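In: Sharing a model that was predicted from the sequence below.
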Amino acid sequence: MSVSAKQVKELRDATGVGMMDCKDALQETDGDFDEAVSLLRKKGQEVASDRAAVEADEGLVATAVSDTGRAGAIIEINCETDFVARNDDFQSFTHTVAEQVLQEKPNDLEELKGLSYEDDVTVEDELVALTGRIGEKLTIRRFDVLESKDGEVISYVHPGSKLGVLVEVHGDGEAEETGRDVAMQVAALEPIAVTRDEVPEEVKEEEREVAHEAAVNEGKPEHVIDNIVEGKLERFFEDHVLMEQAFVKDSSVSVKEMLNDADLSVARFTRYALGD
């Protein structure tokens, strides 16, 4: 049967699917709008099924922070190509889901996928529909929520949206500006902990073993090896512990010294780099 341009436009507005696909769906369902919507969703599921084994290692990292600054969310959603990562619909979906995570604080990915996206459509429904429209495998890979009772959560997303950070800061200083500096520090230098006490014992032990073996292989005298090992562990802390790293904006001071001057402290951080 023939369908009008108005019908096609209404279906496109409702689903975001291309004009020709909307026209074909309406013709296949004899002009029944609801059946056409259902058909397009099923086609999206077929695309998702067909591409299930394909690697999806491109995508976006997005953050959302509450108006009060007491909570922040970070999410990674993957696609197959960087071209799709720049797609307006994909970007809109990613940021909308980040906001949903912030508002609803789901416990896991399954709960997240069951959240309402809009009207009677769930996040998973929209993910499948978007997969059908775009034609690539799309996956919600991971998310985190930081909540603070008496501090502030600051976010930073590096240009290109492949790297994002949430930082929880406390104190009486200028949290927004300084917190952003700390978040950029975390993004750039990839610390593994806020303080050395938070570094897992197995990581410390591994660093000691590597340093000990290197000293032995270099023929260092036995009585100095322990000092060499501890010296290398100190340098490891300086490189990998946030508070002990040199501040990226002024390498003459450590991050801890910078924060002390700003009357602030850092409780924790979360760093997402695409694909990590």
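Out: Everything's here; your move.
In: okay, CA-based contacts and neighbour counts for the rest of this
Out: Noted.
In: Which parts of the stretch 1-150 of the chain are strands?
Out: For the stretch 1-150 of the chain, the strands defined by DSSP state E, counting those that start in this stretch cover 58-65, 71-79, 116-118, 121-122, 139-147.
In: what ranges do the strands span in the stretch 151-276 of the chain?
Out: 152-157, 163-171, 246-247, 250-254, 264-273.
In: which secondary structure elements does the third one contact?
Out: Right, strand 246-247. If you count contacts as 3 or more CA pairs under 8 Å, 6 or more residues apart in numbering; DSSP states H and E, strand 246-247 packs onto strand 250-254, helix 255-262.
In: Would you mind finding the most buried of these?
Out: helix 255-262 (a mean of 17; mean count of other CA atoms under 10 Å).
In: Show me the contact partners of it.
Out: Residues outside helix 255-262 that contact it (CA atoms under 8 Å, 6 or more residues apart in numbering) are 173-174, 178, 182, 242-247, 265.
In: which of those has the most neighbours?
Out: Val182 (30 neighbours; other CA atoms under 10 Å).
In: roughly how far apart are it and Glu218?
Out: Going from Val182 to Glu218 by CA to CA, to the nearest Å gives 38 Å.
In: circling back to that earlier point, include distance to Pro159 and mean neighbour count when you put the strands of the stretch 1-150 of the chain into JSON lines, please.
Out: Output for the strands of the stretch 1-150 of the chain, formatted as JSON lines (distance: least, CA to CA, whole Å; neighbours: other CA atoms under 10 Å):
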{"stretch": "strand 58-65", "distance to Pro159": "10", "mean neighbour count": "26"}
{"stretch": "strand 71-79", "distance to Pro159": "15", "mean neighbour count": "26"}
{"stretch": "strand 116-118", "distance to Pro159": "26", "mean neighbour count": "15"}
{"stretch": "strand 121-122", "distance to Pro159": "29", "mean neighbour count": "14"}
{"stretch": "strand 139-147", "distance to Pro159": "19", "mean neighbour count": "19"}
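In: how many neighbours does the residue nearest to Tyr156 when sequence neighbours are not counted have?
Out: Excluding the flanking residues, the one nearest Tyr156 by CA to CA, 6 or more residues apart in numbering is Val165, at 5.2 Å. When neighbours are counted by other CA under 10 Å, Val165 registers 27.
In: now the helices: where do they sit in this structure?
Out: 5-15, 19-28, 33-50, 82-85, 88-104, 109-113, 123-134, 175-189, 201-217, 222-240, 255-262 (DSSP state H).
In: next up, a second structure to put side by side with the first:
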Amino acid sequence: ELLRKKGVAKAAKRADREAGEGVVTSYIHAGGRIGSLVELNCETDFVAKTDDFKNLASEIAKQLAAMNPEYATVDAVPADVIEKEKEVMKAQLEKEGKPQEVIEKIIVGKLEKFYEENVLLKQKFYLDDKKTIEDLINEAIAKLGENIKIGRIARFQIK
């Protein structure tokens, strides 16, 4: 827990630093029917070449293949998608007869659940469900001393 807090603090300090280097990592699942690509960015090519950074990118690519998130970050979720989700949630809660003053609070919680399912950074790490991908990245930022960000993601699957 202490390491997680330190990682978050270090990540916050480095959040505005440019992450213009990095790697594109692929993962092809056994059988070749699912594959993923992840662009993971950092500040210097020195860090991009380290085993720790490459392993992080590899684990994120595996997460993407396994969990199939639609978006890399919360900011990448289009506003119209969020509004549509809120409308559906609100209609459902009103149908259940929930009081209006409680509905907004419930929607906030349901939106967090939506992010956990659909946003890569908010997903529980497939190897340790006590951590999210965001926690994993924050730990790497604390260890490597550079800002790290997920760029683009892509997942492919043979139907």
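Out: Structure's in. What do you need? It should be emphasised that the depicted structure is a prediction, and the values quoted were computed from it without experimental measurement.
In: What is the resulting TM-score of the chain superposition?
Out: Overlay of the two chains. TM-score (TM-score structural alignment, normalised by the length of the second structure): 0.74; 127 aligned residues with a CA RMSD of 1.5 Å.
In: re the thing from before, for Ala187 of the first structure, which of the helices and strands packed on strand 246-247 of the first structure is the nearest?
Out: Closest approach to Ala187 of the first structure among those is made by helix 255-262 (13.7 Å; CA to CA).
In: equivalent range in the second structure for that closest one?
Out: On the basis of TM-score structural alignment, helix 255-262 of the first structure is assigned to residues 133-140 in the second structure.
In: Now tabulate the strands of the stretch 1-150 of the first structure in CSV and tack on distance to Arg208 of the first structure.
Out: As requested, those are exported to CSV (distance: least, CA to CA, whole Å):
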stretch, distance to Arg208 of the first structure
strand 58-65, 35
strand 71-79, 34
strand 116-118, 50
strand 121-122, 50
strand 139-147, 32
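In: how close does the match of helix 255-262 of the first structure sit to the first structure?
Out: In the superposition with the first structure, the average deviation recorded for stretch 133-140 of the second structure is 1.1 Å (mean CA distance after the TM-score superposition for the first structure).
In: Now do the same contact list for Gly7 of the second structure.
Out: 135, 138-142.
In: Just name the closest of the residues you listed to Ala66 of the second structure, please.
Out: Taking CA to CA as the measure, Asp135 is the one of the contacts of Gly7 of the second structure closest to Ala66 of the second structure, at 18.0 Å.
In: Return the distance of the counterpart of Ala30 of the second structure in the first structure relative to Val153 of the first structure.
Out: Aligning on TM-score structural alignment places Ala30 of the second structure opposite Pro159 in the first structure. For Pro159 of the first structure, the distance to Val153 of the first structure (CA to CA) stands at 20 Å.
In: out of these two, which sits in the more crowded spot?
Out: Between Pro159 of the first structure and Val153, counted using other CA under 10 Å, the more crowded position is Val153 (29 against 8).
In: from memory the more buried one sits against Glu177, does it?
Out: No: taking contacts as CA atoms under 8 Å, Val153 of the first structure lies outside contact range of Glu177: 11.8 Å.
In: mind checking which of the strands of the stretch 1-150 of the first structure is nearest Val37 of the first structure?
Out: When those are compared by CA to CA, strand 121-122 sits nearest Val37 of the first structure, at 11.8 Å.
In: Please tell me which residues of the second structure the closest one aligns onto.
Out: Going by TM-score structural alignment: strand 121-122 of the first structure matches no residues.
In: Tell me the helices and strands packed up against that strand.
Out: The criterion is 3+ CA pairs under 8 Å, 6+ apart, and there are no helices or strands that strand 121-122 of the first structure contacts.
In: what's near enough to touch the aligned residue in the first structure for Asn118 of the second structure?
Out: When the first structure is aligned by TM-score structural alignment, Asn118 of the second structure is paired with His240. Residues near His240 of the first structure by CA under 8 Å, 6+ apart: 189-193.
In: looking at these, which has the most residues close by?
Out: Pro191 (21 neighbours).
In: Tell me how far it lies from Ala262 of the first structure.
Out: The value you get for Pro191 of the first structure to Ala262 of the first structure, if CA to CA is used, is 20 Å.
In: which parts of stretch 151-161 of the first structure are buried?
Out: 151-158, 161 (16 or more other CA atoms under 10 Å).
In: Make CSV from these and add distance to Val128 of the first structure to it.
Out: Shown next, in CSV, are those (distance: CA to CA, whole Å):
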residue, distance to Val128 of the first structure
Gly151, 38
Glu152, 35
Val153, 32
Ile154, 32
Ser155, 29
Tyr156, 29
Val157, 26
His158, 28
Ser161, 22
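In: Tell me which residue of the second structure lines up with Ile77 of the first structure.
Out: Checking with TM-score structural alignment, Ile77 of the first structure has no match.
In: scratch that, Ala215 of the first structure
Out: Matched to the second structure by TM-score structural alignment, Ala215 of the first structure sits across from Leu93.
In: was I right about its match contacting Val102?
Out: No: judged on CA under 8 Å, Leu93 of the second structure makes no contact with Val102 at a distance of 9.4 Å.
In: Which of these two has more residues huddled nearby?
Out: Using other CA under 10 Å, the more surrounded residue of Leu93 of the second structure and Val102 is Leu93, with 18 against 10.
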